[in-house]
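what follows is a protein structure lacking sequence information:
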């Protein structure tokens, strides 16, 4: 068999919304299974996200630290955010998050990796981009106001190889950060030549 994920949708014979919040909703779908049985599947409906592995000319990755209440941890993460601006492309959203959360912009963008964060419990998809040829955005051009968990977030530049070691040592836990760091390290072996363009379609 070809080892490649493909779209598939089994028949949903009933669906019930259990909860609707600011970002997610929780539904129960009754799905027709093989053998003509049906089974209930609960999951969170999520708008999706983007994240950015921003690498400078010294091969350092930009990490931010943010409080994540469900995990009860301060986590080192990539600049990231929701796909919640109508008409905005994925790479435009990633550039916006890089500017808002880390105060940088990039001249060179590639698609690094696509993730389905937890396919047994949510439909959330994250596209992680590789951003290079970075420059800081002057303070006078920054108009984003940080609120809530984003207030006072530290920004650190970590050598990519060191970030890999920290991920493998269990010091970095955020899933798109771990996946993005490891993917960037793997892609660096070929000079990033095999990466997809920034506007590559999602499967």
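That came through fine. Everything numeric in this text was worked out from a predicted model, so none of it was measured.

could you use CA atoms for every contact and neighbour count after this?
Noted.

quick one: the nearest residue to residue 200 once chain neighbours are set aside from residue 157, how far?
Setting aside the residues directly before and after it, residue 200 is nearest to residue 111 in space (Cα to Cα, 6 or more residues apart in numbering), at 6.9 Å. Between residue 111 and residue 157 the computed distance is 21 Å (Cα to Cα, to the nearest Å).

try this one side by side with the last:
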């Protein structure tokens, strides 16, 4: 049986012959691109997203920090991990993750690693999310004020194994929570050998991909 190289997504830069914003939103836009593909022109609409970061905060007892807040599109109060948009010009993903952990959970961390990267909806959005693992947790000096959906956020510490059970029982379905707890469970079983440095490159983010030569 022939051996194959490890599977990996393959970046492709097709010629874009037209691109326009069909809808300009408050946070993200809907863009229409016309691309050349196999001798034809394809027209694709997608959500043009700045990207985001999320934080799986794990304490010394292997408990995960979860927050619960209202998400209007799905009419649900979802259990999630702290997360936020990459919407500050020039801000590094790690700095954004540190900011979000402080703003949403009043926590700082002394140990940061990249846990996993993923893209939420490749068929309809260019949104890319990097999930960090944060350990060595301490409270911030000053609690952060919260408003709108964050004003009544619930916060709970749940053992990692119980989080995995909740995912597999389909009781929680926020994608960053699902991806992060399954990745952390697998990474822990491998002695955390799969973690990457907190400042690792992120070439799968569409806006951070190296320019084609």
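Ah, there it is. Worth saying up front: this structure is predicted, and the values here are computed from it rather than measured.

to which residue of the second structure is the residue nearest to residue 200 of the first structure aligned?
In the second structure, residue 111 of the first structure lines up with residue 114, judged by TM-score structural alignment.

who's in contact with the spatially most central residue of the second structure?
For the second structure, residue 129 is the residue whose C-alpha lies nearest the centre (Cα atoms, centre = their mean; 2.8 Å). Taking Cα atoms under 8 Å, 6 or more residues apart in numbering, we find residue 129 of the second structure in contact with 51-54, 117-120, 205.

what does it correspond to in the first structure?
Under the alignment (TM-score structural alignment), residue 129 of the second structure maps onto residue 126 of the first structure.

quick check: that match is in a strand.
Yes: if the criterion is DSSP: H, G, I helix; E, B strand; the rest coil, then residue 126 of the first structure is within a strand.

can you give me the helices in the first structure?
90-102, 160-168, 175-188 (DSSP state H).

how about the strands in the first structure?
Listed in chain order, the strands of the first structure (DSSP state E) span residues 12-20, 25-32, 38-45, 49-54, 60-68, 73-77, 80-82, 104-116, 125-136, 155-159, 196-197.

what is the third one packed up against?
Contacts of strand 38-45 of the first structure with other secondary structure elements, assessed using 3 or more Cα pairs under 8 Å, 6 or more residues apart in numbering; DSSP states H and E, are made with strand 25-32.

the residue nearest to the centre of the second structure and residue 50 of the second structure, how far apart?
Taking Cα to Cα, one finds residue 129 of the second structure at 10 Å from residue 50 of the second structure.

how about residue 57 of the second structure?
23 Å.

residue 104 of the second structure too?
According to Cα to Cα, residue 104 of the second structure stands 20 Å off from residue 50 of the second structure.

neighbours around residue 196 of the second structure, how many?
Residues near residue 196 of the second structure, counting by other Cα atoms under 10 Å, number 16.

contacting residues around residue 114 of the first structure?
125-128, 202.

which of those lies closest to residue 134 of the first structure?
Nearest to residue 134 of the first structure out of the contacts of residue 114 of the first structure is residue 128 (Cα to Cα; 16.5 Å).
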